[in-house]
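Chemist: fold the following.
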Amino acid sequence: MTTPHVDPQLGREESDAAERRLLHTAATGTPVDLRTGDARLDDPANAAAWAAERTVRAGVLIDLLTGERAPDGGRLRAVKLRGARVTGELDLEAVELACPLLLADCRFEQPVNLREASAPAIRLPGCHLPGLNADQLRTVGDLNLDGLVSEGAVTLRGARIGGSLSLKAARLNGPGAYALRAEALTVAESMWCRDGFTAVGEIHMPGARIGGRLSFVGAELSNPGGRALTGDGLTVEQNMTCRNGFTTEGEVRLPGAHLGRLSFIGARLSNPGGDALMADGLTVKQNLDGRDGFTVEGEVRLVGARIGGWLSLTGATLTNPGGCALRLDRVTVDQSLDCDQTFVAEGEVQLTGARIGGQLTLDGARLTNPGGIALLADSLTVERGMSCRNGFTALGEVRMLSARIGEVFSLEGATISNPGGRALYAFRLTVENDLYMRGGFTAEGEVQLSGARIGGLLHLAGSVLSAPGGQALDFEGGRAIALLLLPRERPDGVVNLTNAQVGIFEDDERTWPATVRLHGFVYNALANDTVDVRARLRWLTRHPGGYVPHIYDQLAAAYRRAGREDAARQVALAKQWRRRRVLGPSGKLANWLLYLTVGYGYRTWLAAVWLAGLLALGTWVFTDAHPHELTRVDAHAPGFNALGYTLDVLLPIVDLGQQKAWQAHGAAMYWSWALTAAGWVLTTAVVAGLTGILKRD
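Modeler: Presented below is the predicted three-dimensional model:
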């Protein structure tokens, strides 16, 4: 196939014709349209096939725009050209354009240079070019780059756009480098990177300032292994919108940015193993919205960020296995934080030191970090309530050391699974109102609430607690208005209530744990009256470590406050009975004697029974022994009286003269010694019982 011969002179003449048209229309601002009407042929990507008559030299444009060449018919009004192939370099560096410039659907052979230029407005929609340098560009009106295709970087460093900057449907290519470089860019109105905008390479705009909106709706940014968008210190007075199909491959950086609102609804950010969104110190005046299909591979990091409205991640999916999926340490949200419904986080969620001005909602959320921490919220402050209900699931530890919840904290129906470790670690947690772990709340691993302060109820009705070989519930040193320990089944593990204090304690005999630590446990009232005293005493024996006086005193005091004196005495007797286990042999004997004689001081009437019995026994013995085993000592002594002699022998404080008058021999002597000893034991026991000595530890 032979190449047709084209007369160079003819091509030059055809080109001159296009340039003459441009010179003629510049005075009126009428566009020169060189397109054929064939969309495929008119695409600047096919400019190599364009006829010579569609060629315009860059020098002609430069001469017009710099005033070197005057347009036909007078003063320059506007330069408008469409569908041309521009040859040579369009170099307008430091040029002050006297009129607006519109170059639409043109193909440039060389990069365009607008560095330090100034113009009323510049529009390059649909143009294809090797690159664009517009550093320090100044425009009074808009800079329109809609549909621009650049095979090299577009640079706008320090540019000041008096109107809007539009890059709708633009395609910027700078693989491994910058696609758009715009440090300290200022746009008085809005910046549009939407409607099919794509960038291969980094969008780099730290310190930029946008007076209206910054829109990336539907945009695609790709710089795998690098930064897709860099906006350190970026300021957007109104909304920054990255939604409805916005996708990135590479890191999105917004540290220290100041935004009116920020939306990631339906966006997809991908930077596996790294930061997908890094926005430490971010300030959003109103809301940050990441709902409805917001999907992230990599870490979302907002350390120290401040959100003036609410932060919503409802229905979002954050994936960073083995790392941190969401880092909100020291974040401040003036209203609510919502991570509910189908919110999924694969990797750790961190809220250390965060402050939420409204509600924190995790209803239905699924946090997954097996063998590690699923939720880290040490020193978290929530001014209102925290809700983890409706199927909330955490595979890994939920840790909330010294967290504070201003109203109700609900874990109703939640599941926390960390077998062999701590399921919920909330040492020194403060909940101003109720803490609900009821309605099917399930914990595989220890529930650690030691030192917690609960302003209302600690409610465990219908819960399932499992920590085999460990502590199923640790409430040591905790405080609550009421503790409702009513699990669905017997806790598998120890329940530790050491030094806890509650106003009301309600439990169920059917679900008592095998071991419950009760030392120092204080409660004002027992709410379950169906548990009788004997069962309560069996409950006390589940405390390990042997005899502890306090747990009996506490139970007796609770019965006494309820007006159940008989029950209180039963507990007090059981306390002394159990005490014998810690005594030595002599102590055990004394304990038995005191129990039998005066019921440890709580049944002093037993002494009268023993006294009557011993009197009857002594009277019978000494009646039988007189006179052959009883000899008169004093001839002037009264006659023998068996009852009087028994009283003299039995009661050390009684002197009827019988024992002095009659000397016992043989068996009668041994009986007198035995009754004297019994009398001393009875007297001592009665005195101890009446003075309360036996009731002391």
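
Chemist: could you use CA atoms for every contact and neighbour count after this?
Modeler: Noted.

Chemist: what's near enough to touch I356?
Modeler: Shown in contact with I356 (CA atoms under 8 Å, 6 or more residues apart in numbering): T332, V333, D334, Q335, S336, L337, T381, V382, E383.

Chemist: try 6 Å
Modeler: V333, V382 (CA atoms under 6 Å, 6 or more residues apart in numbering).

Chemist: state the distance from it to T683.
Modeler: Plainly put, I356 is 69 Å away from T683 if you go by CA to CA, to the nearest Å.

Chemist: so when I look at V349, I'm seeing a strand, right?
Modeler: Yes - assigned with DSSP: H, G, I helix; E, B strand; the rest coil, V349 falls within a strand.

Chemist: I'd say it and L326 touch.
Modeler: Yes - V349 lies in contact with L326 (CA atoms under 6 Å); the separation is 4.7 Å.

Chemist: quick check, T683 in a helix?
Modeler: Yes - assessed by three-state DSSP, T683 belongs to a helix.

Chemist: how many residues are close by it?
Modeler: Burial measure for T683: 19 neighbouring residues, criterion other CA atoms under 10 Å.

Chemist: you'd agree L234 is up against G207?
Modeler: Yes - using CA under 6 Å, L234 is in contact with G207, at 4.8 Å.

Chemist: for the two, indicate the residue with more neighbours.
Modeler: Per other CA under 10 Å, whichever of L234 and G207 has more neighbours is L234, with 24 against 21.

Chemist: contacting residues for that one?
Modeler: Applying CA under 6 Å, 6+ apart to L234 gives the contacts P206, G207, A208, A257.

Chemist: repeat the analysis, applying 10 Å as the threshold.
Modeler: For L234, the contact set (CA atoms under 10 Å, 6 or more residues apart in numbering) comprises 183-185, 205-210, 253-259, 282.

Chemist: please generate a structure for the following sequence too, so the two can be compared:
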Amino acid sequence: MSESDGLTPAEARIWRAFPRGESVDFRAAQDEDPALGDAWGAERTVRASVLRALLVKAPQEEGEIAALKITGARITGVLDLKHARIDAAIRLSHCHFDGVPELYGAQLRQLNLSGSVLPGLTSATLRVEGVVRMTGCRVRGPVRLGGVQISGALFMEQARFTAPDDSEPVLQLNQAVIGADLWAPEMRAHGQVRLTGASVAGRINVQDAEFHQPGGTALDAQNLTVGAHVRARRIRTRGGVELRGSRISGRLDLLHARLSHPGGTALRASSCVIGELWLHGGDRIEGALNLRRSRIEIMNLEPEMLPDQVHLGNLTYTALTPHEPAERRLPMLERDGERYEPYGYEQLTAAYRHVGDDEGARYVQLAKQRRRRTTLTWYGRVWGYLQDGTVGYGFRPLRAALWLLSLTAVGSIAYGLDHPRPVKAGEAPAFNPVFYTLDLLLPIVSFGQESAFAPAGWYQWLSYALIVTGWILATTIVAGVTRTVSRP
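Modeler: Prediction:
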């Protein structure tokens, strides 16, 4: 094709600029809106077939590097580059596309669609040697980028993705391989965004982004692999966030996030491996939080953000920050509606021991025994209440001393007012009400008083009560101390 083959003046201008890599800017003003491009005239209208012919033919000039650089054009028809190999960089910024570009299976050096308005994009299995820029793009139909391989970064800052219906995700990056960062702060997606099985060697930045799919999954990123951090500060979601099976080497940063999926799971990060999880400073999560079977090195969790349903079965973590009293952390274990799982209590106990808070660790262990008590038979629960009331399951040893002192005082006063008679007159030692009471209370200690004196009347019943109470107290102390000493 040449200029004599029916090119319009606008197309001829592009044809001349391409071999030298020069930019062609059709804009009348820097701030004009490409969404109004369907009203642009012939002076800035370019046929997609002409651009395809230009890229495929790729005319060259000696000593120059060819590139297609167009700004502010209306592109009519379908830009069909399926399976094409294009060596020239492509920049079609602030353009208005009438048709959906077809880039399926193409191999490109670089692609820049920044600021453009498109009815969709079909680019599955696309390969790009450099970066792909969709900064500020507005796309009114599905963006199909499944299986793309981008050696550099993918930029989608302030991009807007919508679709006429919910038949498919508005942005598909499933199985994508990105060699650097996925950069999309302030992105807006009205419809599902799919990142299942994607791999990002660098960071993902979706700070201040919005994902809107009420009643469904707003962000589906199952089995996602990220080599560095996921920065998702202040994101707003209406719909579920799915991260099941993902591996994030650095932080999953959800500071000041607003996650909402009423009646469903707002954040599912189960079976994940994450360096750090930050859930801090944001609104209370609306919907369930699921972290089952995940391994997280550091969890920065603010209790106020946690929802009514928190699923932590087999969650493993090393540290829990910021440091909070155990009373504020325990509700997250009690909000799991499933059956009693001791593992969660052991993990929380280990987190408190990790920072040297032994009192907090004991409090968690006491709560664990109380939760376990609810699963026992009636007689097991009765025995549990006795252990709890007497020595706090061994985690409140001072209670045993208080009980012992109280019962010793009661017995000493009672038997001091009315000495029991000797069993054998003339052979009994001098009566001591304190040591007589201790003889009754302490089953493995003998001061020679119990066997030498025999109370009568209600004092005899008091002695029986002290003996039984002593055995119960001793048994609960032994059980509690054994549990405390044998804890991991």
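
Chemist: among the contacts of L234 of structure 1, name the ones in strands.
Modeler: Judged by DSSP state E, the contacts of L234 of structure 1 include R209, I210, R253, H258, L259 as members of strands.

Chemist: rewinding a little: so what sits against both of L234 and G207 of structure 1?
Modeler: With CA under 10 Å, 6+ apart as the test, L234 of structure 1 and G207 both reach E183, A184, L185, G256, A257.

Chemist: from those, pick the one nearest D553 of structure 1.
Modeler: Nearest to D553 of structure 1 among the shared contacts of L234 and G207 of structure 1, counting by CA to CA, is G256 at 60.3 Å.

Chemist: neighbours of the aligned residue in structure 2 for that closest one, how many?
Modeler: Superposed on structure 2 with TM-score structural alignment, G256 of structure 1 falls opposite G245. By other CA under 10 Å, 21 other residues sit near G245 of structure 2.

Chemist: before we move on, the earlier item: from the shared contacts of L234 and G207 of structure 1, which ones fall inside helices?
Modeler: Of the shared contacts of L234 and G207 of structure 1, none are assigned to helices by DSSP state H.

Chemist: separate out the buried members of those.
Modeler: The neighbour count (16 or more other CA atoms under 10 Å) marks E183, A184, L185, G256, A257 as buried among the shared contacts of L234 and G207 of structure 1.

Chemist: helix/strand/coil for the nearest residue to G99 of structure 2 once chain neighbours are set aside?
Modeler: Leaving out its chain neighbours, the residue that sits closest to G99 of structure 2 by CA to CA, 6 or more residues apart in numbering is V78, at 4.9 Å. At V78 of structure 2 the chain is in coil, as set by three-state DSSP.

Chemist: map V78 of structure 2 onto structure 1.
Modeler: By TM-score structural alignment, V78 of structure 2 lines up with E89.

Chemist: next, the contact list for that match, please.
Modeler: Contact analysis of E89 of structure 1 by CA under 10 Å, 6+ apart lists R57, A58, G59, I62, F108, E109, Q110, P111, V112, N113.

Chemist: just checking, what residue in structure 2 corresponds to the last one?
Modeler: In other words, N113 of structure 1. N113 of structure 1 maps onto E102 in structure 2, with residues paired by TM-score structural alignment.

Chemist: quick check: that match vs R52 of structure 2, distance?
Modeler: Taking CA to CA, one finds E102 of structure 2 at 11 Å from R52 of structure 2.

Chemist: hey, what's in contact with both of the two?
Modeler: Joint contacts of E102 of structure 2 and R52 (CA under 10 Å, 6+ apart) are V78, L79, D80, L81.

Chemist: buried among these? Need that as a selection in ChimeraX.
Modeler: To isolate the buried members of the shared contacts of E102 and R52 of structure 2 in ChimeraX, using 16+ other CA under 10 Å:
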select :78,79,80,81
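
Chemist: now, the most widely separated pair of the shared contacts of E102 and R52 of structure 2?
Modeler: Maximum pairwise distance among the shared contacts of E102 and R52 of structure 2 (CA to CA): 9.2 Å, between V78 and L81.

Chemist: please enumerate the shared neighbours of those two.
Modeler: Common neighbours of V78 of structure 2 and L81 (criterion: CA under 10 Å, 6+ apart): S49, R52, P101, E102.

Chemist: contacts only, for the third one.
Modeler: Each residue near P101 of structure 2 by CA under 10 Å, 6+ apart is listed here: 48, 75, 77-82, 118-123.

Chemist: can you give me the buried ones in stretch 312-328 of structure 1?
Modeler: Across stretch 312-328 of structure 1, burial judged by 16+ other CA under 10 Å covers 312-321, 323-328.

Chemist: now do stretch 464-481 of structure 2
Modeler: By 16+ other CA under 10 Å, the buried positions in stretch 464-481 of structure 2 come out as L466, I467, T469, G470, W471, I472, L473, A474, T476, I477, G480, V481.

Chemist: dump those into JSON lines; add distance to R234 of structure 2 as well.
Modeler: As requested, the buried residues of stretch 464-481 of structure 2 are exported to JSON lines (distance: CA to CA, whole Å):
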{"residue": "L466", "distance to R234 of structure 2": "63"}
{"residue": "I467", "distance to R234 of structure 2": "64"}
{"residue": "T469", "distance to R234 of structure 2": "59"}
{"residue": "G470", "distance to R234 of structure 2": "60"}
{"residue": "W471", "distance to R234 of structure 2": "59"}
{"residue": "I472", "distance to R234 of structure 2": "56"}
{"residue": "L473", "distance to R234 of structure 2": "55"}
{"residue": "A474", "distance to R234 of structure 2": "56"}
{"residue": "T476", "distance to R234 of structure 2": "51"}
{"residue": "I477", "distance to R234 of structure 2": "51"}
{"residue": "G480", "distance to R234 of structure 2": "47"}
{"residue": "V481", "distance to R234 of structure 2": "48"}
